[in-house]
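Student: Okay, predicted coordinates and the sequence, questions at the end:
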Amino acid sequence: MSSKTKNIILIAGFILALFLCYHFAVKNTLQEKQRYNKLKAEEVMFENIPKQLLTLNKKNEYYTGLLKKYQLGETSLQNNLLKTINKKAGELNLKVIDFNEPHIARKNGLNINTYTITLQGSFNNMIKLIYSLEQQTRFGELVNVHFIKQKNYRTRREYLQATIMLQAYL
């Protein structure tokens, strides 16, 4: 055998030895390193779970408090609005004459519900109810309030009616 052949066999053997070393040792080590890093990341994630749970419980208490503060319950917005209006109207000696189904419009991907409410009673009490709807609850924004003085010809008495339009964005 010549030295050239010996060198070629030596280089081929060296390359084969490198391939076998990589295949049986280095490849497994790299896979185990990846698995270790993945498990380490999961460990960090599991260490944060109690903190996340505590944060979520605090958020839940905060949002529950907001729902109670703004008188929003588990039922629909329309039912909550009617319940609130009836409660305030009873306190302020007002009559709820009309509460229609909402007019629903769609604009820029949002549903806009417009509720029309008609009340009868004294001006000051109506203003108090309107203020309460606007400032103490978060049902939506008042877009129109229309007062009209009417006369009942049978009793020959005059009374005041207010038509309120309230928009809620859903």
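Tutor: Here it is on my side, so go on. As the structure is a computational prediction, the values presented were derived from the model and not from experiment.
Student: drop to CA atoms for contacts and neighbour counts, all remaining ones
Tutor: Fine.
Student: which ones are touching N144?
Tutor: Applying C-alpha atoms under 8 Å, 6 or more residues apart in numbering to N144 gives the contacts 163-166.
Student: quick check, nearest of these to N86?
Tutor: Relative to N86, the closest of the contacts of N144 is I164; by C-alpha to C-alpha it sits at 14.1 Å.
Student: in the chain, which spans are strands?
Tutor: In the chain, the segments counted as strands under DSSP state E are 95-99, 103-107, 110-120, 141-152, 157-169.
Student: Present these as a markdown table; the columns should include distance to L54.
Tutor: Compiled in a markdown table, those are given as follows (distance: least, C-alpha to C-alpha, whole Å):
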| stretch | distance to L54 |
| --- | --- |
| strand 95-99 | 43 |
| strand 103-107 | 38 |
| strand 110-120 | 33 |
| strand 141-152 | 34 |
| strand 157-169 | 31 |
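Student: Find the one among the ones you listed with the highest mean neighbour count.
Tutor: strand 110-120 (a mean of 18; mean count of other C-alpha atoms under 10 Å).
Student: and here's the other structure:
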Amino acid sequence: MKLDNKNKMLLLGFVALLFLSYHLAIKKTLSLRADYLGNLENQELSKNIPLEIARLNHKEKYLDAQFMELNVSSSAFQTDLLKFLNENNTTQSVKLIEFKSPHFFQDKSTENVTYMMKLEGHYTEILKVLYALENQSGFGMISHTSFEKQNNHRTQKEHLQSSVFLKLVY
């Protein structure tokens, strides 16, 4: 069976017509349908947003009332911090030498509070207490630490003191 020129042109024209119809109409239709289905999913998800907002507002009011009942303030924070330091100091044989009053600093939209303290003990034990203070307790971040070796002239013994600045951002 031989194909003559008319049949070859007809077959070539049909293939070209299929190719053009896909690129000009079908491809755009398929992409628009995918966008439409994605928007339908987003519409279903957005129906629950007002209920979620109401639930979160109710939860926020409840938690605020609980905090007001417990009277959570900076003095309670200082008490918790001192309690944590004393518990860790007994397990790590580190002494809390000095705990100064907090320093408050107001930035544009945030309030920074810095607690200054001095610890005395061995280097590794002080580092363990600092690690527990920053990573395990959630009290804040340590903004500065300095170590100083001091000599007790009366007993002729040396000890290591560390000045620690603990920073909180509200």
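Tutor: Looks like it came in fine. Since the structure is predicted, the reported quantities are computational estimates derived from the model, not experimental observations.
Student: Overlay the chains and give the TM-score.
Tutor: The TM-score (TM-score structural alignment, normalised by the length of the first structure) is 0.57; 110 aligned residues with a C-alpha RMSD of 3.0 Å.
Student: Which of the strands of the first structure sits closest to E42 of the first structure?
Tutor: strand 110-120 (39.4 Å).
Student: Return the mean post-superposition distance for the closest one against the second structure.
Tutor: Here the mean offset of strand 110-120 of the first structure against the second structure after fitting is 0.8 Å, by mean C-alpha distance after the TM-score superposition for the first structure.
Student: Other residues contacting that strand?
Tutor: Contacts for strand 110-120 of the first structure (C-alpha under 8 Å, 6+ apart): 94-106, 126, 159-170.
Student: Let's see that with 7 Å instead.
Tutor: 94-106, 160-170 (C-alpha atoms under 7 Å, 6 or more residues apart in numbering).
Student: quick one on the thing from earlier: for Y62 of the first structure, which of the strands of the first structure is the nearest?
Tutor: strand 157-169 (22.1 Å).
Student: Now do that closest one: which elements does it pack against?
Tutor: Identification of packing neighbours for strand 157-169 of the first structure by 3 or more C-alpha pairs under 7 Å, 6 or more residues apart in numbering; DSSP states H and E yields strand 110-120, strand 141-152.
Student: that older thread, closest to M45 of the first structure among the contacts of N144 of the first structure?
Tutor: Distances from M45 of the first structure to these, taken by C-alpha to C-alpha, are shortest for L166, at 45.9 Å.
Student: I figured the closest one hits G140, correct?
Tutor: Yes. Using C-alpha atoms under 7 Å, L166 of the first structure is in contact with G140, at 6.2 Å.
Student: rewinding a little: okay if I get the contacts of N144 of the first structure as JSON lines plus distance to K59 of the first structure?
Tutor: Compiled in JSON lines, these are given as follows (distance: C-alpha to C-alpha, whole Å):
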{"residue": "T163", "distance to K59 of the first structure": "38"}
{"residue": "I164", "distance to K59 of the first structure": "34"}
{"residue": "M165", "distance to K59 of the first structure": "33"}
{"residue": "L166", "distance to K59 of the first structure": "29"}
